[in-house]
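> Okay, here's the prediction I keep looking at, along with the sequence it came from:
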Amino acid sequence: MKFQPLGKRVLVEREEETKTTASGIIIPDNASKEKPSSGKIVAVGKECEDVEVGDTVVFAKYAGSEVSIDEKKYLILNLEDVLGKLK
């Protein structure tokens, strides 16, 4: 199924959390309850000029609405909730 956000909205797939630290310590699932606040843009609305599909962005912690499309979870964000792009 294809999804096209309307207006100044983007569809974001959250990045998976790293389950190990840089030194190789494994972090158990119950220790990391917070969802990541960065992800990859999968679709953009027609009014979005600052971002494009494929950009990795950081967004506000409690922003957006979660949706399931084809049994996969995504986040619909207003463009103003995107804080910046990672390069």
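Ah, there it is.
> C-alpha only now, for contacts and for neighbours.
Will do.
> Can you give the distance of the host helix or strand of residue 57 from its chain's centre?
Taking DSSP states H and E as the criterion, residue 57 maps to strand 56-59. From the chain centre to the centre of strand 56-59 is a distance of 6 Å (C-alpha atoms, centre = their mean, to the nearest Å).
> For the helix or strand following that strand, name the packing helices and strands.
Using DSSP H and E, the helix or strand that directly follows strand 56-59 along the chain is strand 65-69. Applying 3 or more C-alpha pairs under 8 Å, 6 or more residues apart in numbering; DSSP states H and E, one finds that strand 65-69 contacts strand 72-78.
> structure B:
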Amino acid sequence: MAKRLIPSLNRVLVEKIIPPSKTTAGILLPEKSSKLNSGKVVAVGPGTHDLSGNKIPVGVKEGDTVLLPEYGGTEVKLGEKEYHLYRDEDILGTLHD
């Protein structure tokens, strides 16, 4: 049975995007060829509340490609896959084509 994690409050579960280590032609790429630290949002929490009790929704949604900080996040392993859990405010932005 596959496990699914639903983040609590304003947390976001992200699967990091690992850039390819070689091109389709077989040319090996340097490890730091892509400086973007990005990931795909897998799940989001329901949000949090301000002091007045108003709900503050999470700023990203499932399926978004996001820019992540170089450090931070909590590593989570579900089955064979590795994910990272971030707070909504730690995510630097969303990436669009």
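That came through fine. Keep in mind that this is a model prediction, so the values were computed, not measured.
> TM-score for these two?
The TM-score (TM-score structural alignment, normalised by the length of structure 1) is 0.81; 83 aligned residues with a C-alpha RMSD of 2.4 Å.
> quick one on the thing from earlier: where does the strand holding residue 57 of structure 1 end up in structure 2?
Residues 65-68 of structure 2 are the counterpart of strand 56-59 of structure 1, counting by TM-score structural alignment.
> Which strands or helices does the strand holding residue 57 of structure 1 pack on?
strand 38-44, strand 82-86.
> Burial-wise, tell me which of those strands comes out on top.
strand 38-44 (a mean of 21; mean count of other C-alpha atoms under 10 Å).
> what's the offset of stretch 39-46 of structure 2 from the middle of its chain?
6 Å.
> do the same with stretch 26-34 of structure 2
Taking mean C-alpha positions (C-alpha atoms, centre = their mean), stretch 26-34 of structure 2 and its chain are 22 Å apart.
> List the contacts of that stretch.
19, 20, 21, 22, 23 (C-alpha atoms under 8 Å, 6 or more residues apart in numbering).
> For the first one, what is the corresponding residue in structure 1?
Residue 19 of structure 2 maps onto residue 17 in structure 1, with residues paired by TM-score structural alignment.
> give the contact list for the closest residue to that match other than its chain neighbours.
Spatial nearest neighbour of residue 17 of structure 1, excluding adjacent residues (C-alpha to C-alpha, 6 or more residues apart in numbering): residue 36 at 6.5 Å. The contact partners of residue 36 of structure 1, taken as C-alpha under 8 Å, 6+ apart, are 14, 15, 16, 17.
> Residue 36 of structure 1: what secondary structure?
coil (DSSP: H, G, I helix; E, B strand; the rest coil).
> And residue 92 of structure 2, how far from residue 38 of structure 2?
10 Å (C-alpha to C-alpha, to the nearest Å).
> Cool, thanks, signing off.
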